[in-house]
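S.K.: the sequence isn't on hand, but the structure is:
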């Protein structure tokens, strides 16, 4: 059925204006004043913002890690994302050395099939770069539409790749039109510091942070950026948590390197003190990179405001406190890394960012939706509101106040990392390709209605305002 969204204030990355939107056949058909159509359902957005659906470029749904599997799968995770105003997620396929890349992709298709309630795509982990991988990558890009590749510089003896693999991946991405993503922490140094801590009997959750210092993140970020410049390639640094890493990205961009940075709501709203709580409570906040000292928060907000960081991912990777996180009692290295972030990403950025004057409303839309859509080959189908785009739309009340809690969230996990935090602003209704997934804060979507997205190759963005020159 056709829909008319009336009386709302439309906000994109570049514009803010009052208009109606006519939705037909899953796309935006018309944007104009005073649209009328007797055959259309009328949705009144008076007093509300109308945003493009959020694009979360960083999720780990049903991901195996540390002897267990993250709690939210493609059904619960995408439902929670929708409640939070996100209509597209890009999840990570974890690969295995010596095995065809397609094996992992097939596993992720099996995990997501008939489960997702919003649209989704995949990134692909690269753990080795040899002739087999080189020969398979063009097929992966052409047939699967996977055009971004993640290299871990951390998790020694689990995920960590060496510098040679990273550099070869950068060279290959340059040639094929892919975007390389890095988890930037010096895994060798961290491994040494972890062993020293355990030898001294330091096993509490806080030592997860103390053995992964910001210097290790800054060093790895700078190294990855330098290698990107050497390869004349393109790089996206995930989950930037501290000033050291943000500064390295800013330095690289000043040199003209094609380097982009993502941070996450947890680093903007939480700090290292959460990990130093008694009774193992700190384990709830164990993820990598770890939470930092509180002063880093304003450094990250400033980097977002000035454009030195460009996107907000959730790094969603939820584990129950009881039965999963507690695997690490007596040894912080056995605490599964990750937290439940997918649902509160948009609200926290609006409340802590826009409402507190740290970023503009248009910057907020760019960070939560548009920039990721451009970088990851989804724009303009996703990430904006204009005629012909997918009708992924969020009707958002900017004034409603609420308290984040496990009692009211929609994730499958048994705690909320932002428990008790008061936020202003909340998605009221959410449409995916013109159909309501959330209507008046109730789930009305259909499990399995989310579509897999094949993404375009990376096109270099020559400035913060240029459109992506996407390579078909």
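M.R.: Cool, got the structure. Everything numeric in this text was worked out from a predicted model, so none of it was measured.

S.K.: rest of the way, CA atoms for contacts and neighbours
M.R.: OK.

S.K.: what ranges does the stretch 201-350 of the chain have for its helices?
M.R.: Here the stretch 201-350 of the chain has its helices, by DSSP state H, counting those that start in this stretch, at 206-210, 214-231, 243-254, 265-269, 296-306, 345-348.

S.K.: A further structure is provided below for comparison with the first:
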């Protein structure tokens, strides 16, 4: 018989969503077998003394982009380094995004992501699939992905004009099909047309630095797209998941919709819960560029606390990171034009600690039930 790995985590306080309680945790071959006091375990079980410590379930990062080819370069976190960082920070599962180019097969892109990830991952993972264009072949491939591959979430972009963005008519068709095949629709909610015009305006005014990134895509651009996506999804009775809710304005739209009975879920991310967009005006260009992501962090310093309060109230639902890391040299592709700065920040290792620090606080106190971890 193969040797089994047995671990007893003893004397800690177990924190679950519904409560926290003093309990031991018995793990066999990586699977939790029992939680309780005075557990009886086989001889030779390794015992970890957790007295004075908290025991949390492994976290799930709902939004990552490992080794994504984007804006003329490739994210530096691959599926090995990225998931290794996740585990180091207490996250034991990630959900990455398959993002096919316009005109490309969703199924072929999915298999390519799987082949890349399977050889490298250090933790559990699953995949969302993006719909970046629309015709009958995309519709058929979505059905195959649901029925044969277990995919149950598809992401649509209202931003990145001429790259990933869908029209309202295409969104209506995609949302309708998600409803028909039992999948949830996801959206990157920013008005791509207004961003394109805003970027032209900023550059014409001589604003080329990272601050231009936020100035050309203000809160109302995110809020408008969020409201539009919710309206379209509701018209076809399709559940909607809004990724990376970054502003108070967009968060209010999600919260209001939920309170009015709409089936919509909002996802703030670690960066948006942990800091704000004042960094874009830092005099050190590399520092400012390091925070460039879409949608941008908001310069209103009260935004992180506001988003955290809505997360605690269940007006926002889960937390991801949008982990899509680029080096200083890669960010420098946009040294003279902010529209060419690769969009993305880190966070997969820090998400759990950011939520704990900002959402729970003093570790000496009894923790409230965890939300969005």
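M.R.: Received it, and whenever you're ready, just let me know what you need. None of these values were measured; they are calculated from a predicted model.

S.K.: picking up where we left off before, could I get the helices of the stretch 201-350 of structure 1 as CSV with distance to residue 2 of structure 1 and mean neighbour count?
M.R.: Output for those, formatted as CSV (distance: least, C-alpha to C-alpha, whole Å; neighbours: other C-alpha atoms under 10 Å):
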stretch, distance to residue 2 of structure 1, mean neighbour count
helix 206-210, 51, 23
helix 214-231, 47, 21
helix 243-254, 45, 21
helix 265-269, 35, 22
helix 296-306, 37, 19
helix 345-348, 27, 25
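
S.K.: kindly reformat the ones you listed as a markdown table containing distance to residue 19 of structure 1.
M.R.: Listed next are the helices of the stretch 201-350 of structure 1 as a markdown table, based on distance: least, C-alpha to C-alpha, whole Å:
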| stretch | distance to residue 19 of structure 1 |
| --- | --- |
| helix 206-210 | 48 |
| helix 214-231 | 43 |
| helix 243-254 | 37 |
| helix 265-269 | 31 |
| helix 296-306 | 27 |
| helix 345-348 | 23 |
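
S.K.: quick one: map residue 73 of structure 1 onto structure 2.
M.R.: By TM-score structural alignment, residue 73 of structure 1 lines up with residue 78 in structure 2.

S.K.: now for its match: which residues touch it?
M.R.: Each residue near residue 78 of structure 2 by C-alpha atoms under 8 Å, 6 or more residues apart in numbering is listed here: 66, 67.

S.K.: residue 59 of structure 1 versus the spatially most central residue of structure 1, what's the distance?
M.R.: Centroid check for structure 1 by C-alpha atoms, centre = their mean gives residue 313 as the closest residue, at 2.5 Å. For residue 313 of structure 1, the distance to residue 59 of structure 1 (C-alpha to C-alpha, to the nearest Å) stands at 8 Å.

S.K.: before we move on, the earlier item: so the residue nearest to the centre of structure 1 sits against residue 264, correct?
M.R.: Yes - if you go by C-alpha atoms under 8 Å, residue 313 of structure 1 and residue 264 touch, sitting 5.2 Å apart.

S.K.: what sits in contact with each of the two?
M.R.: Overlap of the contact sets of residue 313 of structure 1 and residue 264 (by C-alpha under 8 Å, 6+ apart) consists of 239, 345.

S.K.: re the thing from before, what's the closest of the helices of the stretch 201-350 of structure 1 to residue 90 of structure 1?
M.R.: helix 345-348 (14.4 Å; C-alpha to C-alpha).

S.K.: which residues are in contact with the closest one?
M.R.: For helix 345-348 of structure 1, the external contacting residues (C-alpha under 8 Å, 6+ apart) are 54, 84-86, 264-265, 269, 312-314, 368, 423-427.

S.K.: chain center to the helix or strand following that helix, what's the gap?
M.R.: Next along the chain after helix 345-348 of structure 1, taking DSSP states H and E as the criterion, comes helix 361-365. Taking the mean of its C-alpha atoms, helix 361-365 of structure 1 sits 16 Å from the chain's own mean (C-alpha atoms, centre = their mean, to the nearest Å).

S.K.: again with stretch 264-284 of structure 1
M.R.: Taking C-alpha atoms, centre = their mean, one finds the center of stretch 264-284 of structure 1 at 19 Å from the center of the full chain.

S.K.: now the terminal residues of that stretch, how far apart.
M.R.: End-to-end distance (C-alpha to C-alpha), stretch 264-284 of structure 1: 16 Å.

S.K.: so what corresponds to the residue nearest to the centre of structure 1 in structure 2?
M.R.: By TM-score structural alignment, residue 313 of structure 1 lines up with residue 320.

S.K.: try residue 295 of structure 1
M.R.: Using TM-score structural alignment, residue 295 of structure 1 pairs with residue 302 in structure 2.

S.K.: and that match, how many neighbours does it have?
M.R.: A total of 12 residues lie near residue 302 of structure 2 under the criterion other C-alpha atoms under 10 Å.

S.K.: where do the strands sit along structure 2?
M.R.: All strands of structure 2, identified by DSSP state E, fall at 6-15, 20-28, 31-36, 46-49, 54-55, 59-64, 69-70, 73-74, 91-98, 124-131, 153-157, 184-188, 240-242, 264-266.

S.K.: mind putting these into CSV with mean neighbour count and distance to residue 281 of structure 2?
M.R.: Shown next, in CSV, are the strands of structure 2 (neighbours: other C-alpha atoms under 10 Å; distance: least, C-alpha to C-alpha, whole Å):
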stretch, mean neighbour count, distance to residue 281 of structure 2
strand 6-15, 20, 40
strand 20-28, 19, 42
strand 31-36, 14, 47
strand 46-49, 14, 47
strand 54-55, 20, 39
strand 59-64, 24, 26
strand 69-70, 14, 24
strand 73-74, 16, 25
strand 91-98, 22, 30
strand 124-131, 21, 32
strand 153-157, 24, 27
strand 184-188, 24, 25
strand 240-242, 25, 27
strand 264-266, 25, 28
